[in-house]
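A.B. asks: Got a sequence here, can you model it:
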Amino acid sequence: MELARRFFLQQVARVTAGAALVPLSTVANAGINDQPPRRGGDPKKRYAMLIDLRRCIGCQACTVSCHIENQAPLGKFRTIVSQYEVESLESGNAVQFMLPRLCNHCDNPPCVPVCPVQATYQQEDGIVLVDSDRCVGCAYCVQACPYDARFINDRTQTADKCTFCAHRLEAGLLPACVESCVGGARIIGDLNDPGSQISKMVEEYRGELMVLQPEKNTVPHVFYLGMDERFIDRPSAAPELWEIRDGEGQELGYEYAEH
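C.D. replies: All right, here's what the predicted structure looks like:
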């Protein structure tokens, strides 16, 4: 846990160069209501994911496997890979940039305190979950998430999102997206275990890792290696449009347009 917090403070410093860092206790509460007590999960663990963008080829295997594993409704995804065409800072040529997106399982998740029925909650191991039996579908958490990682499930009428495939982790399996990644770009593990692959990579690449929107003070636990700094905030680049149609061939819209 402390390893991740130190990394987060480095990210804040990167964004707010020259500004004095406030104490961690202040950062944890900045602009966000008090967090309810965490419940469930192993308190000895802190799960996080590291995405090596140098290995991501944009094949969408993670998107498809997650969709099948978690039976998301048509046109809704718990994880996606947004694809952008950007100008290379080195050559000036147009290049493809892949940006996998999912719930960041923040250490200070803004989605949790806004839930009026405590359906959205955080486990002791850091994983943020939704109790579908409690959720009333008010979408407060959807609006509170700065990463566009939540949606209202059309079938259940409750909030839906990435769970790090907590049901698979409990069974000793990898999340569907990690298992299906052909390039080995997604690494998940316990930050509290210094021997885990993710802990070793965080330590090795500490100066190169980035998180999305660190200035939001959410302490994200999805780290990116090989990130274009222009994308730590909402990029000004226009995403490529993917045409989505239903089983009858009717156009549903363009996925990724809002990412």
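
A.B. asks: can we go C-alpha only for contacts and neighbour counts from here?
C.D. replies: Noted.

A.B. asks: hey, which helix is longest across this protein?
C.D. replies: helix 2-15 (DSSP state H).

A.B. asks: Please state the offset of it from the chain centre?
C.D. replies: The chain centre lies 17 Å from the centre of helix 2-15; the measure is CA atoms, centre = their mean, to the nearest Å.

A.B. asks: this one as well, want them side by side:
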Amino acid sequence: MDRSRRNFCLGAGAATIGAATVGAMPAAAAPSGASLRREGDPAHRWAMVVDARKCVGCQACTVACIMENDVPENSFRTIVSTYEVTEQGKAGSYMLPRLCNHCEDPPCIPVCPTGATFQRRDGIVVVDNTVCVGCAYCVQACPYDARFINHETQTADKCTFCVHRVEAGLLPACVETCVGGARIFGDLNDPDSAVATLVREENPKVLKPEQGTQPRVFYLGLDPRFQGKVDGTPTLWRPSSKTHARKEHA
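C.D. replies: Okay, here's the model as predicted:
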């Protein structure tokens, strides 16, 4: 059992096994720009460390996320953006895994007019699509280009850290399938977890620190040239109709 899985399983024992979907909140009860945390266990603060040095750009994480969360065609909740770079006259590539940063101070929440986007007490930022009206304010507010309007549901969509798996004591699908062990998930509130140890000892970086959002996705080995490059990133691979055809026949 790898370190991420071992530490997560130890830390998730107190997590409550829950449903795969976020419980609905009546629209009438959702104040404009609601920021009050609800749901989730406040004893935990879930986070992810991405080791960019280990990412090989295989996109297993992207495909696993599509399969697990029924992500519609031409959209993604997580992806590895691949950059073409040239160093000392030699061409190469740089891999930047991307997903919702589940910020401590998420800018997507105060702009939501219905309270559909909210932060759980365990820090996971989610969307209640029974309340979302698809206005896309949150999509525009996210500095990490990590949200989209689901063209099938016409509501905002994004990474949830696979909250339904986390509540069942499992790792997010992208972590479970990462062949290089580049994604490590766990509880920041557990000082002995792999995530807490790496954040404490390895001085990881975050994307766009100047935004002041306090992301809870941290990066090891992040090239400073790419620390702020998440808008309109060029990729050599994107989800295709073939990917979704495999999902439908799985």
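
A.B. asks: And the TM-score between them?
C.D. replies: The TM-score (TM-score structural alignment, normalised by the length of the second structure) is 0.80; 211 aligned residues with a CA RMSD of 2.0 Å.

A.B. asks: What are the boundaries of the strands in the first structure?
C.D. replies: For the first structure, the strands defined by DSSP state E occupy 47-52, 80-87, 94-101, 120-122, 128-130, 151-152, 159-160, 186-190, 222-225, 242-245, 251-255.

A.B. asks: against the second structure, where does the fourth one fall?
C.D. replies: Right, strand 120-122 of the first structure. Using TM-score structural alignment, strand 120-122 of the first structure lines up with residues 117-119 of the second structure.

A.B. asks: same check, this time on the third one
C.D. replies: The aligned range for strand 94-101 of the first structure in the second structure is 91-98, by TM-score structural alignment.

A.B. asks: quick one: contacts for residue 79 of the first structure?
C.D. replies: 62, 63, 66, 100, 101, 102, 103, 149, 162 (CA atoms under 8 Å, 6 or more residues apart in numbering).

A.B. asks: what about 6 Å?
C.D. replies: 63, 101, 102 (CA atoms under 6 Å, 6 or more residues apart in numbering).

A.B. asks: Just the buried ones from those residues?
C.D. replies: Among these, those scoring as buried are 63, 101, 102 (criterion: 16 or more other CA atoms under 10 Å).

A.B. asks: just the residues you listed now: which is nearest residue 139 of the first structure?
C.D. replies: Nearest to residue 139 of the first structure among those: residue 102, at 17.3 Å, using CA to CA.

A.B. asks: which residues in the stretch 151-259 of the first structure form helices?
C.D. replies: Assigned by DSSP state H, counting those that start in this stretch, the helices in the stretch 151-259 of the first structure fall at 166-170, 176-180, 197-204.

A.B. asks: Of the ones you listed, which stretch is the most buried?
C.D. replies: Neighbour counts (mean count of other CA atoms under 10 Å) averaged over each of these peak at helix 176-180, with a mean of 20.

A.B. asks: Relative to the second structure, what is the average displacement of it?
C.D. replies: Once fitted to the second structure, helix 176-180 of the first structure is off its aligned match by 0.2 Å on average (mean CA distance after the TM-score superposition for the first structure).

A.B. asks: what comes into contact with that helix?
C.D. replies: 62, 65, 66, 186.

A.B. asks: returning to that earlier point: could the helices of the stretch 151-259 of the first structure be laid out in a markdown table, adding distance to residue 5 of the first structure?
C.D. replies: Shown next, in a markdown table, are these (distance: least, CA to CA, whole Å):
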| stretch | distance to residue 5 of the first structure |
| --- | --- |
| helix 166-170 | 22 |
| helix 176-180 | 24 |
| helix 197-204 | 12 |
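
A.B. asks: Which one, of the ones you listed, ends up nearest to residue 3 of the first structure?
C.D. replies: Across the helices of the stretch 151-259 of the first structure, closest to residue 3 of the first structure is helix 197-204 (CA to CA), at 8.4 Å.

A.B. asks: The closest one vs the second structure, average offset?
C.D. replies: Mean for helix 197-204 of the first structure is 1.1 Å (mean CA distance after the TM-score superposition for the first structure).

A.B. asks: related to what we said a few turns ago, any idea which of the contacts of helix 176-180 of the first structure is closest to residue 12 of the first structure?
C.D. replies: residue 186 (23.4 Å).

A.B. asks: And the closest one, what's its match in the second structure?
C.D. replies: Aligned partner of residue 186 of the first structure by TM-score structural alignment: residue 183.

A.B. asks: looking at it, its match is touching residue 47, isn't it?
C.D. replies: No. In this structure, residue 183 of the second structure is not within contact of residue 47 by CA atoms under 6 Å, at 10.4 Å.

A.B. asks: which stretch among the helices of the stretch 151-259 of the first structure comes nearest residue 130 of the first structure?
C.D. replies: Closest among these, once you apply CA to CA, is helix 166-170, at 11.4 Å.

A.B. asks: Check the mean deviation of the closest one from the second structure.
C.D. replies: Mean deviation for helix 166-170 of the first structure: 0.3 Å (mean CA distance after the TM-score superposition for the first structure).

A.B. asks: Onto which residues of the second structure does that helix map?
C.D. replies: By TM-score structural alignment, helix 166-170 of the first structure lines up with residues 163-167 in the second structure.

A.B. asks: Kindly report the same for stretch 38-47 of the first structure.
C.D. replies: Against the second structure, stretch 38-47 of the first structure falls on residues 37-46 (TM-score structural alignment).

A.B. asks: what does the matching stretch contact?
C.D. replies: 119, 120, 121, 122, 123, 186, 187, 188, 189.

A.B. asks: how about a cut-off of 7 Å?
C.D. replies: Stretch 37-46 of the second structure is contacted from outside by 15, 118, 119, 120, 121, 122, 123, 124, 186, 187, 188, 189, using CA atoms under 7 Å, 6 or more residues apart in numbering.

A.B. asks: Could you do stretch 214-223 of the second structure as well?
C.D. replies: 47-53, 101-105, 204-206.

A.B. asks: in it, what counts as buried?
C.D. replies: 214, 215, 216, 217, 218, 219, 220, 222.

A.B. asks: That concludes my questions; thank you for your assistance.
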